[in-house]
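Participant: Attaching a predicted model along with its sequence, questions to come.
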Amino acid sequence: MLRIFDIVLSLTGLILGAPVFIIITVLGYFDTGSPIFRQERVGKHKKSFILVKFRTMKLDTASVASHLASTSSITRIGSFLRKTKLDELPQLWNVLKGEMSLVGPRPNLFNQAELIAERDKRGVYSVRPGVTGLAQINAIDMSTPQLLAETDAKMIKELTIGKYFSYILQTVTGKGSGDRVRGE
């Protein structure tokens, strides 16, 4: 049932958000010359997929979890995109394709061994990763692997249609801080 909501909402968001996508893409070309960011992430059943976002960091930034990146890597436009969570909009394409859900555990990198182990223990990889979820609205990020995995497992166990829409609404209205970077 939630997959149906994912399809309808992501398709609607992609269509209605098209003007915003165009503006951010143009601004991104002036900011970094490469407005779209693609990165391999861990998906459902630990299968690899390519996550798509608007670029918020300089092109030469190392491919590490956000909390390990330096604040000096974030561009001026990138800072605005991160604060408003507009950098996440292209993930609607990942949702539409079935690689992600609107609500689920944030997809991590394959080099985050501690987080992978914690999530494995709790069965977190049995579901599609999400754009937002319980951890995100409570400002819990990947810098605390055990807490994040516990929160993800709790969300998966207790997820209802009402909570699904609640997490989305809380994210859209600005609750949570997104992924922090070193020095923030």
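Facilitator: Yep, it's here.

Participant: From now on I want contacts and neighbour counts done on CA atoms only, so please keep to that.
Facilitator: Fine.

Participant: mind listing the helices for the chain?
Facilitator: Assigned by DSSP state H, the helices in the chain fall at 2-16, 18-31, 76-84, 91-97, 113-121, 134-137, 145-158, 161-172.

Participant: any chance of those helices in JSON lines, with mean neighbour count and distance to Thr61 too?
Facilitator: Below are the helices of the chain laid out as JSON lines (neighbours: other C-alpha atoms under 10 Å; distance: least, C-alpha to C-alpha, whole Å):
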{"stretch": "helix 2-16", "mean neighbour count": "15", "distance to Thr61": "28"}
{"stretch": "helix 18-31", "mean neighbour count": "15", "distance to Thr61": "14"}
{"stretch": "helix 76-84", "mean neighbour count": "17", "distance to Thr61": "13"}
{"stretch": "helix 91-97", "mean neighbour count": "21", "distance to Thr61": "20"}
{"stretch": "helix 113-121", "mean neighbour count": "16", "distance to Thr61": "20"}
{"stretch": "helix 134-137", "mean neighbour count": "24", "distance to Thr61": "23"}
{"stretch": "helix 145-158", "mean neighbour count": "18", "distance to Thr61": "22"}
{"stretch": "helix 161-172", "mean neighbour count": "16", "distance to Thr61": "26"}
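
Participant: Pasting the second one now:
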Amino acid sequence: LVPAAPASAAVHTLVHWHLVARRRDGRAVRRTLVIGAAKAVDGLVGHLARRTEHEFIVVGVCPVGEENPQSLAPVAARLGRQTPPRMTADSAPVLDAARRLGVDTVLVVPGPHLSGTRLRRLSWTLHGEGCRLVVVPGLTEVSGRRLNVFSVAGITMLNVTPPLRRGLAAALKSVTDRLGAALLIVLLAPVFAAVALAVRLDSPGPVLHRQTRVGRGGAPFTMLKFRTMVADAERLRRQLAARNEQDGRMFKIRRDPRITRAGRLLRRCSLDELPQLFNVLRGDMSLVGPRPPLPDEAARYDEVELRRLDVRPGLTGVWQVSGRSDLSWDETIALDLGYVDNWSPSVDLGVLMRTVRAVVTGAGAY
């Protein structure tokens, strides 16, 4: 049974990414009609448009009320604000739009004008036509495994379980981190030696760069990296503050003049991060997690951004495999919070598999 769990997680991950690839090519998708208040419709359609791994292609919208949505999808039908006395007042326009657009799924965003009774009657009509009805509760970035639906006194309720923080899964992550780091240090010993020699010969200064970073719960620790910048890089950073290309708490310059010749190659291949395996071995970091911020960056975090520090920072993470420095600050935070809230062993396995591709392509590495 011991190898069964990681094998099952690997198969699940491979199947998931195969399906995601098909959806990005426009296959394995559902033609979808969205019903709800204009602002709610705009929010949902915009969110779906920014992602490509899901199955829904919005081909029309049905606003409730007279306000017009701003989404690019055409208005295929319109419902009144009040619950009509006859079912056909709701079902007829929705059914006509679904048939005309070839819709097989209807997404409904509940609101003050879409009561439970109204939704139930609409479901009768859609299901009679073989059309799928999906109610969108408004929660975002919550994985399906944390949700379960139950009924109390005829009322449907949605239960959201807390994120995994302790128990067997958390213990397995800690053990896997340390064993994996120890194994990689042994296997990559020749690479460590070659990189150290290259750094030493390229420019004056120490081989390793030690930097204070903020870890889990706001605890500071010393993070190790192969030096990729000139020895007085920290002093020069203050002089380059006006050239920061990031729009949030991070400091990044695409053509940073402080980076050495060897350092540019090391960053391109992510070899400068290898000494952080010792941080993982010590328990300061994990193999997978959000990147650890600098103390001055963490000091400016708001209460939402501070949630990044609820888990150990990682050697790699969703940020690194999704574009790295090419991402905006808001995109970085959204990815990190999604990881913090929905972590599981299978998520870590998926990130590690995607890390190989990110290292090979070097996308966003500078």
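Facilitator: Alright, I've got the coordinates. This one's a predicted model, so the numbers in the text were calculated from it and none came from an experiment.

Participant: picking up where we left off before, nearest to His67 of structure 1, out of the helices of structure 1?
Facilitator: Set against His67 of structure 1 and scored by C-alpha to C-alpha, the helices of structure 1 come closest in helix 145-158, at 11.5 Å.

Participant: Which stretch of structure 2 is that closest one matched to in the alignment?
Facilitator: Per TM-score structural alignment, the counterpart of helix 145-158 of structure 1 in structure 2 is residues 329-342.

Participant: Tell me roughly how far the matching stretch lies from structure 1 on average.
Facilitator: Compared with structure 1 after fitting, stretch 329-342 of structure 2 has a mean deviation of 1.7 Å; criterion: mean C-alpha distance after the TM-score superposition for structure 1.

Participant: what do we get in structure 2 for Ser101 of structure 1?
Facilitator: Under the alignment (TM-score structural alignment), Ser101 of structure 1 pairs with Ser286 in structure 2.

Participant: Pick out the residue closest to the middle of structure 1.
Facilitator: Val131 (4.3 Å; C-alpha atoms, centre = their mean).

Participant: host element of Leu133 of structure 2?
Facilitator: Using DSSP states H and E, Leu133 of structure 2 sits within strand 132-135.

Participant: which part of structure 1 lines up with that strand?
Facilitator: The aligned range for strand 132-135 of structure 2 is empty, by TM-score structural alignment.

Participant: residues of that strand that come out buried?
Facilitator: Of the residues in strand 132-135 of structure 2, Arg132, Leu133 count as buried by neighbour count, 16 or more other C-alpha atoms under 10 Å.

Participant: Next SSE downstream of that strand?
Facilitator: strand 147-152.

Participant: Show the subsequent helix or strand relative to that next one.
Facilitator: Using DSSP H and E, the helix or strand that follows strand 147-152 of structure 2 towards the C-terminus is strand 155-160.

Participant: I'd like to know which elements that following strand is packed against.
Facilitator: Applying 3 or more C-alpha pairs under 8 Å, 6 or more residues apart in numbering; DSSP states H and E, one finds that strand 155-160 of structure 2 contacts strand 147-152.

Participant: Just the residues contacting the strand it packs on, thanks.
Facilitator: By C-alpha atoms under 8 Å, 6 or more residues apart in numbering, the surrounding residues in contact with strand 147-152 of structure 2 are Thr156, Met157, Leu158, Asn159, Val160, Thr161.

Participant: tell me the angle that strand makes with strand 155-160.
Facilitator: Put simply, strand 147-152 of structure 2 runs at 150 degrees to strand 155-160, going by axes from the mean of the first three to the mean of the last three C-alpha atoms, to 10 degrees.

Participant: what's the distance between Gln276 of structure 2 and Leu184 of structure 2?
Facilitator: Distance from Gln276 of structure 2 to Leu184 of structure 2, counting by C-alpha to C-alpha, to the nearest Å: 11 Å.

Participant: same thing with Ser328 of structure 2?
Facilitator: Distance, Ser328 of structure 2 to Leu184 of structure 2, using C-alpha to C-alpha: 31 Å.

Participant: again, but for Leu271 of structure 2
Facilitator: Distance, Leu271 of structure 2 to Leu184 of structure 2, by C-alpha to C-alpha: 13 Å.

Participant: unless I'm mixing things up, the match of Ser101 of structure 1 is touching Asp177, no?
Facilitator: Yes: with contact defined as C-alpha atoms under 8 Å, Ser286 of structure 2 counts as touching Asp177 (5.9 Å).

Participant: which residues are common contacts for these two?
Facilitator: Val280.

Participant: if we can go back for a sec, just name whatever secondary elements the strand holding Leu133 of structure 2 is in contact with.
Facilitator: Counting contacts by 3+ C-alpha pairs under 8 Å, 6+ apart, strand 132-135 of structure 2 is packed against strand 105-108, helix 116-128.

Participant: mind running it again at 6 Å?
Facilitator: Judged by 3 or more C-alpha pairs under 6 Å, 6 or more residues apart in numbering; DSSP states H and E, strand 132-135 of structure 2 is in contact with strand 105-108.

Participant: Which residue numbers in structure 1 does the strand it packs on align to?
Facilitator: Strand 105-108 of structure 2 lines up with nothing in structure 1 when matched by TM-score structural alignment.
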